[in-house]
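Novice: coords please:
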Amino acid sequence: MPTGTATRAPLLGEPLAVEFMNTVWAERSGVHDALTTADEVAAWLRAAPRIPDCADREPHRWLAVASTRDLEETGKRLRELRDAVRRLAATQTEDPREHAASAVADLVQAISVINHATAQAPHWSRLDWRDGVEPRRLVQTGSKTPAAITAGIAEQAIHLFTSEQRHELRACLAPGCVLYFIKQHPRREWCSAACGNRARAARHYQRHKAGDRTR
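Specialist: Predicted coordinates:
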C-alpha cells in the first residue's frame, strides 16, 4: 500500500493539464520524474487539482485501497500521457529547451496517445435531485478508476490546447527549469519567483563576465 508521502512535483496553482506537465521537474542535481514509483503516483494524485468528469472524489477513494501494482500500472499510463501532453506543450510554445524535451518526439503520436486515453473511459451525467437537496450533476463511468483518471486528465489537455488559453502557455526559460505555466499577467516571465531570481542572477553574471572580457 502507498505511504502518505508528499509529492515532490511543484504545484503552482496552474490548470490541471499544466500541473500534470510539471510532474517532470528539475533542481541542481538534474531533471526528475514525480510519477516514477507507486508512492509518488499516489502522492501526486492526492495533491493534484480535482479531475473534472471523474466521478466525485473517486480517485481518493480508490487510492485508499489501491495496491502497489495498481499504482505502478497507473503510473505507466500517466507517464505515457504526460509525455504526450508535454510534446503538445513544446509544439505550442516553440520550446527551445533541449533538457526539457519530451520522450514523445512525434506530434502525431502524442495526439494519438491523448485521444486513446479519452476513449478508454466514456462518461455520462446523471441528475441527482432528492427531497430537501439542491439538484446536482453527478458524473459516472463504467470504466475502472485508473482509466477514468487518465481520461479525465486527457480531456483537460484537449480543453487547454483547443481553447484561447493555449496562447498564454509558456515554457519557463529560467536556467535549468523544465516547467510550463500560464501567463496570467502581462509582466509574468517565469513559472515562479525562484526562477525569476535565478534568471536575473544569470543575466547579472553574464553582463559582468562580458564586461571583464572587454577590459
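Novice: when you work out contacts or count neighbours from here on, use the C-alpha atoms and nothing else.
Specialist: OK.
Novice: what's the first-to-last distance across stretch 60-79?
Specialist: Distance between the two ends of stretch 60-79: 19 Å, counting by Cα to Cα, to the nearest Å.
Novice: to clarify, my last question referred to stretch 172-191.
Specialist: Here the two ends of stretch 172-191 are set 6 Å apart, with distance taken as Cα to Cα.
Novice: could I get the buried residue list for that stretch?
Specialist: 172-174, 176-183, 189-191 (16 or more other Cα atoms under 10 Å).
Novice: in strands, which of those residues fall?
Specialist: By the criterion of DSSP state E, membership of the buried residues of stretch 172-191 in strands covers 180-182.
Novice: ok, then the element right after the longest helix seen in the chain?
Specialist: The longest helix of the chain (DSSP state H) is helix 68-93. Once the chain leaves helix 68-93, the next helix or strand it forms, by DSSP states H and E, is helix 107-119.
Novice: second input sequence below; structure requested for side-by-side comparison:
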Amino acid sequence: MTALAFELSRTVHHDGHGGVADDLDTVDGVAAWIAQAAPLVAEVLGQPFTSADLDPEQPFASADLDPEQPFASADLDPEQARSAGITPERPFASADVDPERVRPGLLELRRAIRSLFAHAVQQPTRADVPNLLAPAAAIAHLNKTADHLGTQHLAWPPTGDPHLLWSGRLKSPNTLLLATTAHTAITFLTSPDRDRLRACPAARCVKYFVQTDPRQTWCTPTCANRGRVQRHYHRTHSPTP
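Specialist: As a prediction, this is how the structure comes out:
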C-alpha cells in the first residue's frame, strides 16, 4: 500500500534528453496521474475510488490543513450529505473533476515526500537539491495532510466480511486523494522497507527506489545499462599515465 507515494514521487523523471520532466506540469498530466492513482487510492481506502470522485468546487491548498479545526462527519448537514451522495459506506459520490484544482496540493505533497526520501538516503537527487524542504517542515506537511484521512473503523455488512473503513475529517474529495497519498508515504517511511530506499546513481536519473536485492544498484535495467556504458566510456577515454 505504499505504491501511491512512489507513484507521486516518480512524476519527476529524466526526460530522455539530459533534463528533468514533470508529469504534473500540465492539467492533462495531472488528470492522467489521477486516473493512474485511482486503483491505488481504492486499495488504501478499501472502497471504490475514481478520478470522477474529485470535486472541482473544493480546491485543496496547504492552508486547508488546520489541525486546530478538524473535520468530523457530525459537521455535515444530513440533507446535504444525502444530496451529495455521502454515506458511511460511500463517503464520496462522483462529480466532475478539474485536475487544476488539486494540482497545487499534489506539488506541495510531492515536494514533502521527495524531501523525506532524500533525508532517508542522505543523498538527494539533482532534481531535489534546489527544492528540498527541511525535514521538520516536510514531516509537518505530511502529518497534517494525512490527518485529514481520519481514522480506520470496523465495517461489517450483513452479507459480507468485516473490513476496515476510513472515516473522519475529510473536507473534500481533493483532500481524500492527498491525504491517502500522504498516509502511504508515512506507512513506508515507518516500515523496515525504508532501509532499502535508494536514490538511483545513474547520471540522468532522479528516481528513488526500493532495493529488491542487496546487489541492486540501479532503479531499472535501463539505468543499469546506461551506467555500464558510462563506466566503459570513462575507462576507454581516460588519459593513460
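Novice: quick check: TM-score for this pair?
Specialist: For these two chains in superposition, a TM-score of 0.81 is obtained (TM-score structural alignment, normalised by the length of the first structure); 198 aligned residues with a Cα RMSD of 2.3 Å.
Novice: follow-up on the earlier one: tabulate the ones in strands among the buried residues of stretch 172-191 of the first structure in a markdown table, adding columns for distance to Trp62 of the first structure.
Specialist: Below are those laid out as a markdown table (distance: Cα to Cα, whole Å):
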| residue | distance to Trp62 of the first structure |
| --- | --- |
| Tyr180 | 29 |
| Phe181 | 29 |
| Ile182 | 30 |
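Novice: ok, those residues vs Trp129 of the first structure, which is closest?
Specialist: Nearest to Trp129 of the first structure among those: Ile182, at 37.1 Å, using Cα to Cα.
Novice: now the closest one: how far from Ser163 of the first structure?
Specialist: For Ile182 of the first structure, the distance to Ser163 of the first structure - Cα to Cα - is 13 Å.
Novice: then Ala103 of the first structure?
Specialist: Note on Ala103 of the first structure: its distance to Ser163 of the first structure, by Cα to Cα, is 25 Å.
Novice: ok, His116 of the first structure next?
Specialist: Per Cα to Cα, His116 of the first structure is found 20 Å from Ser163 of the first structure.
Novice: these two: which is more packed in?
Specialist: For His116 of the first structure versus Ser163, the count of surrounding residues by other Cα atoms under 10 Å is larger for His116: 15 against 10.
Novice: map that one onto the second structure.
Specialist: Residue pairing (TM-score structural alignment): His116 of the first structure is matched to Lys144 of the second structure.
Novice: Leu164 of the second structure falls within a helix, correct?
Specialist: No - Leu164 of the second structure is assigned strand when assessed by DSSP: H, G, I helix; E, B strand; the rest coil, not a helix.
Novice: what's the match for it in the first structure?
Specialist: Under TM-score structural alignment, Leu164 of the second structure pairs with Arg137 in the first structure.
Novice: and what of Ala202 of the second structure?
Specialist: Aligned partner of Ala202 of the second structure by TM-score structural alignment: Ala174.
Novice: tell me where the second structure has helices.
Specialist: 3-9, 27-45, 78-83, 99-121, 135-147, 173-189, 221-237.
Novice: tell me which of those sits most buried.
Specialist: helix 173-189 (a mean of 24; mean count of other Cα atoms under 10 Å).
Novice: list the contacts of the match of Leu164 of the second structure.
Specialist: If a contact means Cα atoms under 8 Å, 6 or more residues apart in numbering, then Arg137 of the first structure has 125-128 as its contacts.
Novice: repeat that for 10 Å
Specialist: Applying Cα atoms under 10 Å, 6 or more residues apart in numbering, we find Arg137 of the first structure in contact with 124-129.
Novice: same check, this time on Ser191 of the second structure
Specialist: By Cα under 10 Å, 6+ apart, Ser191 of the second structure lies in contact with 2, 185.
Novice: and it, what pairs with it in the first structure?
Specialist: Match for Ser191 of the second structure (TM-score structural alignment): Ser163.
Novice: repeat for Asp28 of the second structure
Specialist: In the first structure, Asp28 of the second structure lands on Asp39 (TM-score structural alignment).
Novice: one step back: can you list which of the contacts of Arg137 of the first structure carry over to the second structure?
Specialist: Retained in the second structure (both residues aligned by TM-score structural alignment, their matches' Cα atoms under 10 Å) from the contacts of Arg137 of the first structure: 124-128.
Novice: which one among the residues you listed gets closest to Ala66 of the first structure?
Specialist: Trp124 (24.3 Å).
Novice: tell me the contacts of Thr217 of the second structure?
Specialist: Contacts for Thr217 of the second structure (Cα under 10 Å, 6+ apart) come out as 198-202, 209, 211, 223-224, 227.
Novice: and these, which is closest to Ala95 of the second structure?
Specialist: Phe209 (34.3 Å).
Novice: could you export the contacts of Arg137 of the first structure as JSON lines, including neighbour count and distance to Ala43 of the first structure?
Specialist: Output for the contacts of Arg137 of the first structure, formatted as JSON lines (neighbours: other Cα atoms under 10 Å; distance: Cα to Cα, whole Å):
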{"residue": "Trp124", "neighbour count": "14", "distance to Ala43 of the first structure": "28"}
{"residue": "Ser125", "neighbour count": "13", "distance to Ala43 of the first structure": "28"}
{"residue": "Arg126", "neighbour count": "11", "distance to Ala43 of the first structure": "30"}
{"residue": "Leu127", "neighbour count": "10", "distance to Ala43 of the first structure": "32"}
{"residue": "Asp128", "neighbour count": "11", "distance to Ala43 of the first structure": "31"}
{"residue": "Trp129", "neighbour count": "11", "distance to Ala43 of the first structure": "34"}
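Novice: now those residues in a markdown table, with distance to Arg97 of the first structure?
Specialist: Output for the contacts of Arg137 of the first structure, formatted as a markdown table (distance: Cα to Cα, whole Å):
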| residue | distance to Arg97 of the first structure |
| --- | --- |
| Trp124 | 40 |
| Ser125 | 41 |
| Arg126 | 44 |
| Leu127 | 47 |
| Asp128 | 48 |
| Trp129 | 51 |
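Novice: looking at those, which are in strands?
Specialist: Among these, the members falling in strands (DSSP E) are 124-128.
Novice: sounds good, over and out.
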